[in-house]
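K.L.:
Pasted the sequence and its predicted model underneath.
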Amino acid sequence: MNIKKLVLALSCASLMAVVQAADTDRHYPAPSTVSEQMAALVNAPAPALWYSDPKTLQDWEQMAGSYAKAAGEAASKTAADRGVKVESSKLAGVPVFTLTPKKIDENKKDKVIFYIHGGGYILGHGVSGITEAIPMAAQNHYKVISVDYRMAPQHPFPAAIDDAFAAYKEVVKQYGAENIAVFGTSTGGAMTLILGLQAHAEGRQMMPAALIAGTPWADLDKIGDSYVVNEGVDNVLGTYDHLIRAAAQVYADGHDLKDPLISPVYASDSILKDFPPTLLVSGTRDLFLSNTVRMHTRLLANRAPAELIVYEAVSHAQYYFDTNAPETRQHYQFLDDFLARVWKQK
C-alpha cells in the first residue's frame, strides 16, 4: 500500500471543514530504533482530517465519502496485489466482506477471523474498512469476515455494535464460537471488547476463542494520561479536541460515555473475569495508549488472560499502515503466534 498517497488524499479530503493545524513547533524525529519504512511514517506530517470540525450532516457525509473513496481504492489494490479474494454478502441483514487468501493452512481451515474496522464510528464504509484485515488473510492465511456496520451521525449508538453482534452470531452458527477470533483496531478494538460483553450476556457458549483489540477507543471521554502527553506527538490522530470529540458526541447521541457498551473500560469485574485470552496493542506515541493500558490493567485485575504489546515510536495504529515495514510484518506474526497459542490450549 502507498501510505503516503493515502495520507495525502485523506488530508485533501478534510479541507472542506475548518482545520486547525497541529503545533508546528513540536517535532519529534523518528528514533534510530525503527526501520527506514517505519521512520517515514513516524516523520510524516499529521493529516488534517483529525483536526477538522464538521458542523452539518453534509460535512459528515462529504468527509465519510471522501475517505471511503480514497481508502477503498487503496484497499482494493492491496487485496488484488496480495492475492486476497474479496466477496460481499450479508449476515443477518448486515453487509460483510469475506476475505479469502490464496492458501489457508490446514490447521486453520475450521477457523475464522471476525474483523471489526475502526474509524471513530464515522469512517470506514464499504471496502475502505478492510485494510487492516488484508494482511491477516494474506500473511497469516486465515479466512476473514469483515463487518460493514452502520455508522454515525446517521446511525448513532447502538447501531454499530448491534450490527457487529448480529453478524457475529451468524458466524457462530457456521463455525462455533470456539473457532472464532475477533479483532480490530481503534474503534474496531473497542467494538471487539464490547462484543465480548455482548457475548457474555448471552452465555459463555457465545464467547469467541480470543480477542485482539488494537489501540482500543476504550473510553470515549478525554480521560487518561496519553490524551494529554501525546497530544501533538501522535502524528495520526493528533488531538482529542476536534474530530475525535465530535465523533464521540454524534455517536453517543446523549448517552452516558461511561456506559460499558460505549466505553468498555468501565465494564464490570463480574464480566471481565470471564473474558477469553485478549491481546492489546499500542505504541509509545499513541494518543490512545492510556486507553489500551487501562483496559489491560482492568483485565489483569480480574485475572483474565491478557497480553499487551507497545511498539516503539508508533502513533495510533501505525503498526499496520505499511505492509513493507518489517515492524508491520512482525506485528502480524505476533498476532498469528498469539492465536496459535490460544487454539493450541483449546
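P.N.:
Nice, I can see it.
K.L.:
going forward, measure contacts between C-alpha atoms and count neighbours the same way
P.N.:
Will do.
K.L.:
which helices and strands sit right next to the helix or strand that contains Gln330?
P.N.:
Gln330 belongs to helix 326-345 when assigned by DSSP states H and E. Helix 326-345 is packed against strand 210-214, with contacts defined by 3 or more CA pairs under 8 Å, 6 or more residues apart in numbering; DSSP states H and E.
K.L.:
For the strand it packs on, which helices and strands make contact with it?
P.N.:
strand 180-185, helix 187-201, strand 278-283, helix 326-345.
K.L.:
which parts of the strand or helix carrying Lys77 are buried?
P.N.:
Following DSSP H and E, one finds Lys77 within helix 57-81. Across helix 57-81, burial judged by 16 or more other CA atoms under 10 Å covers 59-72, 74-76, 78-79.
K.L.:
same thing with stretch 93-102?
P.N.:
For stretch 93-102, a neighbour-count test (16+ other CA under 10 Å) marks Val94, Pro95, Val96, Phe97, Thr98, Leu99, Thr100, Pro101 as buried.
K.L.:
Put this next to the previous one:
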Amino acid sequence: MPSFQNFIFEKLMKLSVKRLATKKLRERGLTERRKKFDEIGAKLGKLPEHCLRQPIRIGDMNAEWLAYPTSNEYKVILYLHGGAYEYGSANTHRTLAARIGQTAGVKVFLPEYRLAPEHPFPAAIEDAVQAYRWLLRQGFHPTDIIFAGDSAGAGLSVSASLVLRDQNEPLPAAIICLSPWVDLTSSGESYLKNQQEDPYLTVGAVKRAARLYAGEERLDHPLISPVFADLTGLPPMLIQSGSHEILQSDAEKLATQARLGGVDVTLQIWEGMWHVWQISGRFLPEARKAVDQIGLFARKIFQQKRK
C-alpha cells in the first residue's frame, strides 16, 4: 500500500500541475517555461552530502560528473534526463542522478542533449551516442557503463542502444528505464485507464510533445517509439513504472518487446506511484526504495560483468 506521504504528495502535485497548466503560463515563451521547469526541479532536493559535481563540455554539449569520495571511478552510469525531449537539464535531474550513483557506488555522467522543437529527432539520440563514445575514449570499457534515464531519457537510452547495435558498436552493460516514454503513438490502454489517476501527465500534453519531437517522422518510427523496434541483442534492462501513470503501458510494452528479442528484463510496477516518483527521494519512502532497487541492479550488473 502506498505511504501516507505519497497520498499527500500526489494531491499537492495535482494542484501544482493544474496551476502550471494555466493559460498565462502556456502563453509564455519556451525559454520561460523551461526556466520554470528548472526551478521546480531544483526545489525537489539538493545534492546528497559529500557529492562532488564537476561541470565539463563535450564539443558543444554541456555535461557534468557526479561522484562521491567512495565511488568506483572505473564504473559509470550515463544518465539521460527526462522532460518530453522539450524540457529538462542537469538542474532538474542532478539530485536524482546523484542518488542513483550513490546507491550504485559509481560515478554518474549527466549530459545535456539538444531539445525539441529547435532540435527534433534524431538530435537527442545523436548526442546520447556522442556522450557514450566520449566515455569510451576516456578509457571506460562498455561493460563498465550502464545507460539510465527517466521518461524521454529512458526512451533515449533504448534508442541510443539500438543505434549502437545497428552500427556494430559495443553496447553498455545494461539499461535502466524509469517511467519510460517509449510509445509516442500513445496507443497503450493506460492512457485511458490512468488519465484520472495520473497527477502529473495528461494525454493531450504527451501527444503534443510527441509531435514536436518527431518532427516530420512518423510516431511509430522504431527509434522514436522503440516498442516498435526489434530489441534483439540489447543488454539486460530494469524497468520501473507506477500504476497511476498514463505511461504504465509503455513500460509493459517495452518489457514484452524486449523479452521477445531475448533480452533479460526486470519489470517493476509500483502500486500507487506516478510518473518518475523516484525523483522525490527527499519526501517519499517509495522513491528511496525504488532508487535502492536501482542501485542493487547496477551493482549486480557490474559484478557479473567483472567475472
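P.N.:
Everything's here; your move. Everything quoted here is computed from the prediction, not taken from an experiment.
K.L.:
Pipe the helices and strands packed on strand 210-214 of the first structure into a markdown table and attach mean neighbour count and distance to Gly118 of the first structure per row.
P.N.:
Shown next, in a markdown table, are those (neighbours: other CA atoms under 10 Å; distance: least, CA to CA, whole Å):
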| stretch | mean neighbour count | distance to Gly118 of the first structure |
| --- | --- | --- |
| strand 180-185 | 26 | 6 |
| helix 187-201 | 25 | 4 |
| strand 278-283 | 24 | 14 |
| helix 326-345 | 15 | 17 |
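K.L.:
Serialize those to CSV and add fields for distance to Ala13 of the first structure.
P.N.:
Shown next, in CSV, are these (distance: least, CA to CA, whole Å):
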stretch, distance to Ala13 of the first structure
strand 180-185, 22
helix 187-201, 21
strand 278-283, 26
helix 326-345, 26
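K.L.:
For Lys222 of the first structure, find the nearest of these.
P.N.:
helix 187-201 (14.8 Å; CA to CA).
K.L.:
SS state for Phe165 of the first structure?
P.N.:
helix (DSSP: H, G, I helix; E, B strand; the rest coil).
K.L.:
Can you tell me the residue that sits opposite it in the second structure?
P.N.:
The alignment partner of Phe165 of the first structure in the second structure, by TM-score structural alignment, is Val129.
K.L.:
Provide the aligned range in the second structure for stretch 249-260 of the first structure.
P.N.:
Mapping stretch 249-260 of the first structure onto the second structure (TM-score structural alignment) gives residues 211-222.
K.L.:
so how far is the matching stretch off the chain centroid?
P.N.:
How far stretch 211-222 of the second structure lies from its chain's middle: 19 Å, per CA atoms, centre = their mean, to the nearest Å.
K.L.:
for that stretch, which positions count as buried?
P.N.:
Buried, per 16+ other CA under 10 Å, within stretch 211-222 of the second structure: Arg211, Leu212, Tyr213, Ala214, Gly215, Leu219, Asp220, His221, Pro222.
K.L.:
For it, give me every contacting residue.
P.N.:
Here stretch 211-222 of the second structure makes contact (CA atoms under 8 Å, 6 or more residues apart in numbering) with 85-86, 116-117, 119-121, 159, 183-185, 210, 224-225, 228-229.
K.L.:
circling back: so the helix holding Gln330 of the first structure matches what in the second structure?
P.N.:
Counting by TM-score structural alignment, helix 326-345 of the first structure lines up with residues 285-304 of the second structure.
K.L.:
if we can go back for a sec, just tell me which of the helices and strands packed on strand 210-214 of the first structure ends up closest to His117 of the first structure.
P.N.:
helix 187-201 (4.7 Å).
K.L.:
Just tell me the aligned range of the closest one in the second structure.
P.N.:
Counting by TM-score structural alignment, helix 187-201 of the first structure sits on residues 152-166 of the second structure.
K.L.:
so how far does the match of helix 326-345 of the first structure sit from its counterpart in the first structure?
P.N.:
Stretch 285-304 of the second structure differs from its equivalent in the first structure by a mean of 1.8 Å after superposition (mean CA distance after the TM-score superposition for the first structure).
K.L.:
Contacts for that stretch next, please.
P.N.:
2-3, 5-6, 75, 99-105, 143-144, 146, 173-174, 176, 238, 277-282.
K.L.:
all strands for the stretch 1-150 of the first structure, in order.
P.N.:
Using DSSP state E, counting those that start in this stretch, the strands of the stretch 1-150 of the first structure run over residues 85-91, 94-100, 112-116, 144-147.
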